[in-house]
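[1] Fold the following and give me the result.
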Amino acid sequence: MTTTTTTDPAYVDPALINPRAVRLVNAFKDFLARMRDEEGLTYQDFSVAADLLQRAQQNTGAPLAMIFGPLYSEVFVDDRDGYTPAAGVDAFTVIHDTPHIGNPGTLPMRPDEPGTPLFASGRVLDGHGRPIQGAKLEIFHAADNGNYSGLYDDGVPKYNLRGHLFTDAEGRYAFTTVTPSSYADPHVTAVDGVAEACAALGRSLYRPAHIHYEVHHPDLITPWAGEIYFKGDPVIPVDFVGGTKAPPSLQADTVLHEDPKDIAAAGLQGPYRTTEFDFVLKTRTSPDTIALKETAA
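    This is a model prediction of the structure:
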């Protein structure tokens, strides 16, 4: 005997309904409706953008959510509470289980790694301006040609310009690397229509130079992840992913050293740069908001 089970097609299990998800979807639809009425948004506009992003995803192999980053990533960089703002968007260029480089240390690099040497340092502090000892800093950045190691089969060692260290008793960190350059991802820019879309938005095809960090410590409310940029970089205002992606609170001072005495003292053969940046991060005992001047070390 065959038993037939009939399911009511109008039934939705109330226990599975997520009120927050319902609110967010409705708010997004309301936003699109306002864009339609106030800015003339059409379904064709939406489709063209989605198609371009889909082709970029296919060309890079990056998660689609990351490819959408240029449209929304700026929204989630929020420094209103006074702490160092996180990126708000995961970087698909990250690779975990990197080598321990010591503190001070040197990022792994090829013997002929192109670029100007860079000595980076700073502190990791809590909301009271106190040092966070033993914080793990995952550090990585693109090579001089803009490529990140370990993502493509290009012959570059997997952990090139990638490593991690732990802060000392004063919350300090220090490492040597090469100065990052602005770059345009060739896998993205090769997609038909990307250059025209950037020009239409008043953006460059390039991203400003930056170093990626992740900061982990048991006392942090959440791990910190984001990029630190360099003051005065002319690409920042026309950044591929948006001109407010690198607010002043994420821009580090950098100094070029060209004096022969300084170069000799550093044990180098040519000019080098130094940069300093202090992370001010919220721990379980930190206040909800701070004034930046209160965290000066």
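
[2] From now on I want contacts and neighbour counts done on CA atoms only, so please keep to that.
    Noted.

[3] Which secondary structure state does the closest residue to residue 279 other than its chain neighbours sit in?
    Nearest non-adjacent residue to residue 279, counting by C-alpha to C-alpha, 6 or more residues apart in numbering: residue 124, 4.8 Å away. For residue 124, the assignment made with DSSP: H, G, I helix; E, B strand; the rest coil gives strand.

[4] how many other residues sit next to residue 124?
    Per other C-alpha atoms under 10 Å, the neighbour tally for residue 124 reads 25.

[5] Flag every buried residue along the longest helix seen in the chain.
    Longest helix of the chain, by residue count under DSSP state H: helix 19-39. For helix 19-39, burial by neighbour count (16 or more other C-alpha atoms under 10 Å) applies to residue 32.

[6] before we move on, what about stretch 69-76?
    By 16+ other C-alpha under 10 Å, the buried positions in stretch 69-76 come out as 69, 72-74.

[7] Closest one of those residues to residue 188?
    Closest to residue 188 out of those is residue 69 (12.6 Å), distances taken as C-alpha to C-alpha.

[8] the strands in the stretch 151-297 of the chain, which residues?
    In the stretch 151-297 of the chain, the strands defined using DSSP state E, counting those that start in this stretch lie at 162-166, 172-178, 211-216, 224-230, 251-257, 272-276, 279-280.

[9] Following up with a second sequence; could you model it the same way so I can compare the two?
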Amino acid sequence: MINYFTEEASVEAVNGRIGEAARPRLKVVMESLVQHLHAFVKDVHLTQEEWEIAIEFLTKTGQICSGERQEYILLSDVLGVSMLVDAINNRRPPGATENTVFGPFHVADAPVRANGDTICLDGKGESCLFEGRVLDLEGNPIAGACVDVWSDNAEGFYDVQQPDVQPKWNNRGRFMSEADGSYSFVGIKPVSYPIPDDGPVGKMLGALGRHPYRPAHMHFLVTAPGFQKLVTHTFVGGDTYLESDAVFGVKKSLIAPFERLEGDKTLWRSTYDFVLVPETFEGPF
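    Purely as a prediction, here's the structure:
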């Protein structure tokens, strides 16, 4: 039977054209995409003018992309898709540290520093001691875990955003956990900052009455032989934007304490333990 295109049978007509040579997984993904996309168009009764606006939006989103900027990832972030994909692919058992989005500002091969060293190279911001342990699910210490960290500076910019302003490797470093699983370093108390909002995604946020801000956070990439990679943040408790993060990255378990220190040259202390999952661990989760 030939599936001519009609409003009622639009999905069947399009999916019926997928050939036998299509890879099975591709076929599953595209059939579902067509089904949901057509259902959306029918649900909102999309007008021709609205469709043209959508095409223009997608065109401008592509045009602003470059080697330094990926507006489509930003679009995925603010629509919650990045976090949803991350959640689906990083399901963990109770007690394990939760994942969150990687972010665009990680730089590989940051300097390996000794525990207790400082990563703040520009001397700006409120100093903060970050410390804790890397543990397994039973609470045993994991020695030799690599704790890769990075954050913005006191003005809310990462060093790669200001290569002519900030020192290279500012607020970045890698630390190896000790025999008792401990790690420690001195950085700054992070500050909240806006995601790039001068492009199509920023205009969309404005039209939706949404702000572009992320709550203050420290990035962590924790790896150890025999354990699943952990990509996460710790968030500054009490931050204004915790409940309205522009990219939906906040999880309650990742909100960390920041204790004010009196009579010490380091102004703050934040203690957080990371619990890793063995590579061989199998659900259910």
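
[10] The longest helix of structure 1: average distance to aligned residues in structure 2?
    Once fitted to structure 2, helix 19-39 of structure 1 is off its aligned match by 1.8 Å on average (mean C-alpha distance after the TM-score superposition for structure 1).

[11] which residues touch that helix?
    The contact list for helix 19-39 of structure 1 (C-alpha atoms under 8 Å, 6 or more residues apart in numbering) reads 41-42.

[12] relative to helix 19-39, how tilted is the helix or strand that it is followed by?
    Next helix or strand after helix 19-39 of structure 1 toward the C-terminus (DSSP states H and E): helix 43-60. Interaxial angle, helix 43-60 of structure 1 versus helix 19-39 (axes from the mean of the first three to the mean of the last three C-alpha atoms, to 10 degrees): 120 degrees.

[13] List the buried residues in helix 43-60 of structure 1.
    52-53, 55-57, 60.

[14] Nearest to residue 137 of structure 1 among those?
    Nearest member of the buried residues of helix 43-60 of structure 1 to residue 137 of structure 1, counting by C-alpha to C-alpha, is residue 60, at 27.1 Å.

[15] That closest one: what's it in contact with?
    187-188.

[16] What's residue 161 of structure 1 aligned with over in structure 2?
    Residue pairing (TM-score structural alignment): residue 161 of structure 1 is matched to residue 171 of structure 2.

[17] Give the burial count for that match, as a bare number.
    Residues lying near residue 171 of structure 2 (other C-alpha under 10 Å) number 25.

[18] ditto for the one 5 residues further on
    A count of nearby residues for residue 176 of structure 2, using other C-alpha under 10 Å, gives 23.

[19] quick one: it from residue 224 of structure 2, how far?
    10 Å (C-alpha to C-alpha, to the nearest Å).

[20] Now do the shared contacts for those two.
    With C-alpha under 8 Å, 6+ apart as the test, residue 176 of structure 2 and residue 224 both reach 144-146.

[21] and which of the residues you listed is nearest to residue 109 of structure 2?
    residue 146 (11.3 Å).

[22] what do we get in structure 1 for that closest one?
    By TM-score structural alignment, residue 146 of structure 2 lines up with residue 136.

[23] Any idea how many residues pack against its match?
    Other residues lying near residue 136 of structure 1 total 20 when counted by other C-alpha under 10 Å.

[24] again with residue 90 of structure 1
    Other residues near residue 90 of structure 1 come to 14 when the count uses other C-alpha under 10 Å.

[25] and it, what does it touch?
    66, 225.

[26] Please give me every residue in contact with the counterpart of residue 273 of structure 1 in structure 2.
    By TM-score structural alignment, residue 273 of structure 1 lines up with residue 268 in structure 2. Applying C-alpha under 8 Å, 6+ apart to residue 268 of structure 2 gives the contacts 126-129, 189, 258-261.

[27] Residue 159 of structure 2 against residue 150, yeah?
    No. Using C-alpha atoms under 8 Å as the test, residue 159 of structure 2 is too far from residue 150 to be in contact (9.6 Å).

[28] what do the two both touch?
    Common neighbours of residue 159 of structure 2 and residue 150 (C-alpha under 8 Å, 6+ apart) are residue 171.

[29] For these two, work out which one has more neighbours and name it.
    residue 150 (26 against 22).

[30] Now do that one against residue 170 of structure 2, distance only.
    Where residue 170 of structure 2 is concerned, residue 150 of structure 2 sits at a distance of 8 Å (C-alpha to C-alpha).

[31] Give the equivalent position in structure 2 for residue 225 of structure 1.
    Counting by TM-score structural alignment, the partner of residue 225 of structure 1 is residue 231.
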